[in-house]
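*Asks:* Here is my input; please provide its structure:
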Amino acid sequence: MTSDVRKDPCAASRLSVAPMMDWTDRHCRAFHRGMSRQVLLYTEMVTSAALVRGGAAHLLDFDAKEHPVALQLGGSNPEELSRATEMAVARGYAEVNLNVGCPSDRVQSGSFGAVLMEQPALVADCLRAMRMAAGDVPVTVKCRIGVDDQDPAQVLPDFLAHVHDAGVTRATVHARKAWLKGLSPKENRDIPPLDYPLVHAMVARFPDMHLSINGGILTLDDAEAQLAHMDGVMVGRAAYHDPAEILLRADSRIFGTDDPCPDRTAAALAMVSHIETHLDQGGKLGQVTRHMLGLFNGLPGARQWRRTLSEGATRPGAGIEVLHEALGRVQDLAA
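*Replies:* Down below sits the predicted model:
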């Protein structure tokens, strides 16, 4: 696939939507892409083992309309990650990212994710292998500032130095430690304190790297403020729970281009074709609309929107009429 189709993931990473398990599937990405043509979108994390040994190549499915879109891989075996990267490149992804940030027990038991912050040399070996397999498709990494009792002020620059030495020039740093012992994955997203100044300092320390920051960024104003210090910003849960706040004006405010979607109603209607295609292929309405529940967050009718979509999607044979019904309830209350 040519670069003009994949677009430029480095430029797009000025604002990106984080890879989030059970959330950023192809339906979520289609919804987000309708509100922004520019932001970089990520898949859910896919393990290299599932692709290489598990025969789960279907996990790589995506639509070219999602571009620029990156695949996030989880793993710690360089050879396996190399083969998974080859598969990703063949499918046409714009970027392949290595997960060194997820703190879940399942990830730890597989010796990948945030636990790899303790093994920067292995991470470097993995990244070298991935780069060899990727050709001109960029390989990137997403990490934490440290784990458990590590000192982030020492660990983060050392980790990024290993990444840099492996030839990787773009990284996203979640500005929190991960506590692998004692905190759940959910608690790890909130309880460890944010250390923005430490991450900001890495930009001067690694001037030839493109560094993005992640963690605690709730609004587009927050993202713009971070861009005064960083090359890029990655937004996670806020982009899912309040997508319009992050994405509707992202193209004009962050990238200086026209916004493709005028308002929330248009964002909902832009999904009609996608939903109808999904239903025609035997899919369920709720598989798509569950990602749209936060569209009217904070506005009159938001509760009715969520309830109508959630309850309507469970009805036998639920179709596109549920979406129109939900929109009608929002518009009635807004009027």
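
*Asks:* rest of the way, CA atoms for contacts and neighbours
*Replies:* Noted.

*Asks:* Strands along the stretch 101-250 of the chain, start to end?
*Replies:* Listed in chain order, the strands of the stretch 101-250 of the chain (DSSP state E, counting those that start in this stretch) span residues 139-144, 170-174, 210-214, 232-235.

*Asks:* just so I know, which of the ones you listed lies nearest Leu156?
*Replies:* Between Leu156 and those, the shortest separation by Cα to Cα is 7.9 Å, and it involves strand 139-144.

*Asks:* Who are the packing partners of the closest one?
*Replies:* If you count contacts as 3 or more Cα pairs under 8 Å, 6 or more residues apart in numbering; DSSP states H and E, strand 139-144 packs onto strand 95-100, helix 120-134, strand 170-174.

*Asks:* Second input sequence below; structure requested for side-by-side comparison:
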Amino acid sequence: MEQPQSPFAIPREDVEALTESEGFCMLRNYLARNADFCNEHGQCNLEAQETWLLHRDILHALIMPVVTLFRRASALAEAALCTRRTEDLELAFAGEARGAFLCLQCILTEEEEWCRGTGCPACVVTATLSTESHIRLTIAASLLSTAAIASPASTPAGEELATPTRALPPLPHILPALRSALASDPFWSDDADMWSYLLSRATQLSAGIQALIAECIDLESLVSSPTSDRLTHALQKRGLTYPNVPSANATQVEEKGVKLRKSKLAKRQLRLKDEEFELMRRAALQCWAKARVPKHVRGEILGTGKLSRVRSLTCP
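*Replies:* Here you go, the predicted model:
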């Protein structure tokens, strides 16, 4: 019976380069605690299991910094907006950063176990090819690992590595392996343009995550002094207000107000309202005629004089 194999094929020289990284070795030692295979993959030989573990560790090294970034962004958004409603946290960001935050929120919520690399290592690796979201996040994370702006490398416990020598290395090795795996997969290989489409979407997500990193840096400095006008101005740009923090120009804006221009329909409705009031007034005042009020006084009060005659909108 043929044993299941990892869909990824990473060259030996790339594996040797990774094993020379102190940060990656520390990560592998930490993840070795979670090396329990399921019944299906537990029957694989030792060499196959070592391959599954290596590929799981590479995926973990790619995805966990993105998970850590999303958690930090969520915490900053909660502090800035003073809310724990997950559906409102996106309002703390704008543009590409908001789109990336929403995308990460959906993926990390639905696939939390895969993002954390928990469970059977072989199942974690094979799940990478299960949906477009998995593949897109994996490609974007690989692009981020080689980008000039990258999130701080972190351990699975969420603590930053102490020295640069312990930082995780760039991990572009997964891209050719992932492309080859897609070409060999019976589901994804039907579309010849699938790789270019996924790479384009992942590049957009990578750019959005970099924008999210930049906004987190700005938001962190603003949240540290929440009473400053900088935070109020930053939130107002997104159409938000910071609770209990009055804006410097709030009173000015209220006093000045907004200039409105009446339309022709609004002017006509105002005239109709005035005529309705006038008709009711005349109906009431006509009763005064029985009181034998002088005619010129009644005409002045009722507005029946020559100067008061205007074109009626309700009567011919």
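
*Asks:* Would you report the TM-score computed for these chains?
*Replies:* The TM-score (TM-score structural alignment, normalised by the length of the second structure) is 0.26; 145 aligned residues with a Cα RMSD of 6.5 Å.

*Asks:* Buried deepest among the helices and strands packed on strand 139-144 of the first structure, which one?
*Replies:* Burial of those is given as mean neighbour count (mean count of other Cα atoms under 10 Å); strand 95-100 ranks first at a mean of 26.

*Asks:* in stretch 68-85 of the second structure, what's buried?
*Replies:* Of the residues in stretch 68-85 of the second structure, those buried by neighbour count under the rule 16 or more other Cα atoms under 10 Å are 68-70, 73-74, 76-81.

*Asks:* Narrow those residues to those in strands?
*Replies:* Residues from the buried residues of stretch 68-85 of the second structure lying in strands, with DSSP state E as the criterion: none.

*Asks:* Farthest-apart pair in those residues, please.
*Replies:* By the measure Cα to Cα, Thr68 and Leu81 form the most distant pair in those, at 20.0 Å.

*Asks:* for the first structure, longest strand please?
*Replies:* For the first structure, assigning by DSSP E, the longest strand comes out as strand 40-47.

*Asks:* From the contact counts, what lies against the next helix-or-strand element following it?
*Replies:* Next helix or strand after strand 40-47 of the first structure toward the C-terminus (DSSP states H and E): helix 48-52. With contacts defined as 3+ Cα pairs under 8 Å, 6+ apart, the secondary structure elements packing on helix 48-52 of the first structure are helix 78-91.

*Asks:* List the buried residues in the helix it packs on.
*Replies:* 78-89.

*Asks:* Just name the closest of these to Gly312 of the first structure, please.
*Replies:* Lowest distance from Gly312 of the first structure to the buried residues of helix 78-91 of the first structure (Cα to Cα) belongs to Ala88, with 36.1 Å.

*Asks:* Correct me if wrong: that closest one contacts Val69.
*Replies:* No. Distance between Ala88 of the first structure and Val69: 11.2 Å, which falls outside the contact criterion (Cα atoms under 8 Å).

*Asks:* Same list, the strands of the stretch 101-250 of the first structure, but as TSV with distance to Leu73 of the first structure please.
*Replies:* As requested, the strands of the stretch 101-250 of the first structure are arranged in TSV below (distance: least, Cα to Cα, whole Å):
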stretch	distance to Leu73 of the first structure
strand 139-144	9
strand 170-174	14
strand 210-214	18
strand 232-235	17
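
*Asks:* For the helix ranked longest in the second structure, name the packing helices and strands.
*Replies:* Taking DSSP state H as the criterion, the second structure has its longest helix at helix 46-81. Secondary structure elements in contact with helix 46-81 of the second structure, counted by 3+ Cα pairs under 8 Å, 6+ apart, are helix 22-31, helix 95-110, helix 112-116, helix 121-126, helix 132-145, helix 194-223.

*Asks:* could I get those helices as JSON lines with distance to Leu46 of the second structure and mean neighbour count?
*Replies:* Conversion of those to JSON lines gives the following (distance: least, Cα to Cα, whole Å; neighbours: other Cα atoms under 10 Å):
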{"stretch": "helix 22-31", "distance to Leu46 of the second structure": "17", "mean neighbour count": "18"}
{"stretch": "helix 95-110", "distance to Leu46 of the second structure": "31", "mean neighbour count": "18"}
{"stretch": "helix 112-116", "distance to Leu46 of the second structure": "23", "mean neighbour count": "18"}
{"stretch": "helix 121-126", "distance to Leu46 of the second structure": "13", "mean neighbour count": "23"}
{"stretch": "helix 132-145", "distance to Leu46 of the second structure": "26", "mean neighbour count": "23"}
{"stretch": "helix 194-223", "distance to Leu46 of the second structure": "32", "mean neighbour count": "19"}
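
*Asks:* of all the ones you listed, which lies closest to Leu270 of the second structure?
*Replies:* Distances from Leu270 of the second structure to each of these were compared using Cα to Cα; the minimum, 42.9 Å, belongs to helix 95-110.
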